[in-house]
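S.K.: coordinates for the following, if possible.
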Amino acid sequence: MATASVPSGARVSAAVRAVDSGESAGYGDAAFDTASIVKVDILATLLLQAQDADRQLTPAERSYATKMIENSDNASATALWHTIGRADGLDAANKRFGLTATSGGDGELWGLTQTTAADQLVLLQQVFGTGSRLSTASRSYVQGLMKSVEADQRWGVSAVADGNSWALKNGWLARSTTGLWDVNSIGRVTVDGTGYLVAVLSKGTESQAEGIALVEAAAKAAVSAFTDA
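M.R.: As a prediction, the model looks like this:
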């Protein structure tokens, strides 16, 4: 099994699930800031609420969703954060999705939502798996956006994928209190013909580039628990 070298002062947690077998493995159970990976959760919540109301997303909501996932646009995320009812709406949906260790950020601070790698696997299972609270159409919609992130955001869990066989959302945030970085990546990848759901969370790196390198190494290490067996 491959290992990832963690820079001094940094922390990382990873979780991986083989799609077909359902087998999973993980490293670390601490809570981390989501940064922009919460945008997948915001969209999943919006879609669940729309299903409950038996309605389609409005053109404005679809526009916000596209920019929020493909471009990681923060203003779009804030708009949809309000639409879903901010943390209360997110937390209510997550309870139905089966997340047990995720709590929405205070007020406008959706990027400081707290989560664990294991909980992000649960969310990914709702987006990519069967037995989801989300309809087939809702799942396909989120998957399509996660396959279309802009070119400079195609890093993270995609580093372990065969070619372009990935769908992902990344998050990155320099904390104003310390100047250190949160860098996270979640998604679905195909490796040697097998599908995996992968979530990697990190904090405490001195730069975004160092965080990306750590997340990619951790993703490779996590998947190697299966591929090196």
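S.K.: from now on I want contacts and neighbour counts done on CA atoms only, so please keep to that.
M.R.: Noted.
S.K.: the helices in this structure, which residues?
M.R.: 38-52, 59-70, 74-83, 86-97, 117-128, 136-146, 208-227 (DSSP state H).
S.K.: mind listing what's buried in the first one?
M.R.: Right, the one you point to is helix 38-52. For helix 38-52, a neighbour-count test (16 or more other Cα atoms under 10 Å) marks 38-51 as buried.
S.K.: what about Q114, how many residues nearby?
M.R.: By the criterion of other Cα atoms under 10 Å, Q114 has 18 neighbours.
S.K.: quick check: closest non-adjacent residue to it.
M.R.: D33 (4.8 Å; Cα to Cα, 6 or more residues apart in numbering).
S.K.: give me the number of residues near the one you found?
M.R.: 28.
S.K.: what does S138 give?
M.R.: S138, neighbours per other Cα under 10 Å, totals 19.
S.K.: which residues touch it?
M.R.: By Cα atoms under 8 Å, 6 or more residues apart in numbering, the residues touching S138 are 44, 47.
S.K.: could you tell me how far it is located from R62?
M.R.: 12 Å (Cα to Cα, to the nearest Å).
S.K.: just put the buried residues of helix 38-52 in a markdown table and tack on distance to S132.
M.R.: Shown next, in a markdown table, are the buried residues of helix 38-52 (distance: Cα to Cα, whole Å):
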| residue | distance to S132 |
| --- | --- |
| V38 | 18 |
| K39 | 18 |
| V40 | 15 |
| D41 | 14 |
| I42 | 16 |
| L43 | 15 |
| A44 | 11 |
| T45 | 13 |
| L46 | 15 |
| L47 | 12 |
| L48 | 10 |
| Q49 | 14 |
| A50 | 15 |
| Q51 | 13 |
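S.K.: quick one on the thing from earlier: want to throw the helices of the chain into TSV with distance to A174?
M.R.: Shown next, in TSV, are those (distance: least, Cα to Cα, whole Å):
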stretch	distance to A174
helix 38-52	16
helix 59-70	19
helix 74-83	14
helix 86-97	22
helix 117-128	20
helix 136-146	23
helix 208-227	8
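S.K.: for the comparison step, fold the sequence that follows:
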Amino acid sequence: MSSRPSRTARTQAGALVAAAAALLSTGLLHPPPAAAATAPSAASVTSPSSGKAPAHATAAVLDLDATGSTPVIHGVDRAYDTASIVKVDILAALLLQAQDAGRHLSARERDLAEPMIRRSDNTAADTLWRQIGRAPGLAAANKRLGLSSTTGGPGGKWGLTRTTAGDQIRLLRAVFDSGGAAHAGSGGLDAQSRTYVRTLMSHVAPEQTWGVSAIGAPGSGKALKNGWLQRSTTGRWDVNSVGQVTAEGHRYLVAVLTDGSASMNDGVSLVERTARSAVA
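M.R.: Take a look at the predicted model:
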């Protein structure tokens, strides 16, 4: 990365700063992620620049090609803000509602769902959050998908949904595992719905492919969704990454949730190092 930004980069940065000012009042700030540096291996780290309270991380890992069905948890499986990883859950709820109605997603719904996952588009998420019925709609879907520790954000603040790494593995299993029976009003995602979510998560924008993608060899199968959120009350960052990765011939579901990082860079670094350590 060049140490001197180009004129285009400076112009884009100025636009992002203006947009961030508007988003701060909602508690949902989503600037573009910067390149990650190497993070400490511990689940809790103190930022050398701040000397304040430590950041925290929890990872959950499930080997889909092993015999066990219980994820391995690294750290305390407590609740964290989801930030934009909740967009996978929003899409799952939308698909379940469509399944119950016996229909496919409409063209308009696809036009919202695809940028919501691939580019982490917040405006699309706002619309689909309202369409699924906000937190109650999310809760109804999660009950069917087996999530037990996820609480939807208040009002329109879907990014303040609270979840655990263990629950995120349950959601990932609903997408990437073979799935159970899917019936109108009951059961999980059907095969077509699972394929749709997997495809979108496999084609996120290049600048958003950090996170659990740090696991495995370059070019190996990876599908993910990341989330990043600067809390307006503290200035600290929630940075998360969930998805499926392939390493040494095994398919892993990985969820890494963090909070309290002093910067976006620190959060990305913590996520990637925690993911590598958890799978290793």
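S.K.: and the TM-score between these chains?
M.R.: Overlay of the two chains. TM-score (TM-score structural alignment, normalised by the length of the first structure): 0.95; 222 aligned residues with a Cα RMSD of 1.0 Å.
S.K.: which of the buried residues of helix 38-52 of the first structure sits closest to M68 of the first structure?
M.R.: K39 (6.7 Å; Cα to Cα).
S.K.: which of the helices of the first structure sits most buried?
M.R.: helix 117-128 (a mean of 24; mean count of other Cα atoms under 10 Å).
S.K.: for that one, name the packing helices and strands.
M.R.: strand 11-18, helix 86-97, helix 136-146, strand 181-191, strand 194-205 (3 or more Cα pairs under 8 Å, 6 or more residues apart in numbering; DSSP states H and E).
S.K.: about what we covered before: of the buried residues of helix 38-52 of the first structure, closest to N74 of the first structure?
M.R.: So of those, ranked by how close each gets to N74 of the first structure (Cα to Cα), first place is K39, at 9.1 Å.
S.K.: residues contacting the closest one?
M.R.: So K39 of the first structure contacts 68-69, 72, 77 (Cα under 8 Å, 6+ apart).
S.K.: can you check R78 of the second structure too?
M.R.: 58, 163-165.
S.K.: nearest to W172 of the first structure, of the helices of the first structure?
M.R.: Nearest of the helices of the first structure to W172 of the first structure, taken as Cα to Cα: helix 208-227 at 7.1 Å.
S.K.: which helices and strands does that closest one pack with?
M.R.: So helix 208-227 of the first structure, by 3+ Cα pairs under 8 Å, 6+ apart, packs with strand 11-18, strand 24-27, strand 181-191, strand 194-205.
S.K.: got a markdown table for the ones you listed, with mean neighbour count and distance to V215 of the first structure too?
M.R.: Listed next are those as a markdown table, based on neighbours: other Cα atoms under 10 Å; distance: least, Cα to Cα, whole Å:
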| stretch | mean neighbour count | distance to V215 of the first structure |
| --- | --- | --- |
| strand 11-18 | 25 | 8 |
| strand 24-27 | 17 | 13 |
| strand 181-191 | 27 | 7 |
| strand 194-205 | 26 | 6 |
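S.K.: would you turn those strands into JSON lines with distance to D106 of the first structure?
M.R.: Formatted as JSON lines, those follow (distance: least, Cα to Cα, whole Å):
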{"stretch": "strand 11-18", "distance to D106 of the first structure": "23"}
{"stretch": "strand 24-27", "distance to D106 of the first structure": "27"}
{"stretch": "strand 181-191", "distance to D106 of the first structure": "18"}
{"stretch": "strand 194-205", "distance to D106 of the first structure": "19"}
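S.K.: what is the aligned counterpart of D106 of the first structure in the second structure?
M.R.: In the second structure, the residue paired with D106 of the first structure according to TM-score structural alignment is P154.
S.K.: quick one, what contacts A57 of the second structure?
M.R.: A57 of the second structure is in contact with 43-44, 75, 256-259, 270-271, 274, counting by Cα under 8 Å, 6+ apart.
S.K.: ok, now with 10 Å
M.R.: 42-45, 74-78, 80, 165, 238-240, 256-261, 267, 270-271, 274-275 (Cα atoms under 10 Å, 6 or more residues apart in numbering).
S.K.: same question for G129 of the first structure.
M.R.: Contacts of G129 of the first structure (Cα under 10 Å, 6+ apart): 19-20, 122-123, 136, 139, 197.
S.K.: give the aligned equivalent of it in the second structure.
M.R.: Under TM-score structural alignment, G129 of the first structure pairs with D177 in the second structure.
S.K.: quick one: its match and I117 of the second structure, what's the gap?
M.R.: 19 Å.
S.K.: can I assume L91 of the second structure is in contact with I117?
M.R.: Yes: L91 of the second structure lies in contact with I117 (Cα atoms under 10 Å); the separation is 8.4 Å.
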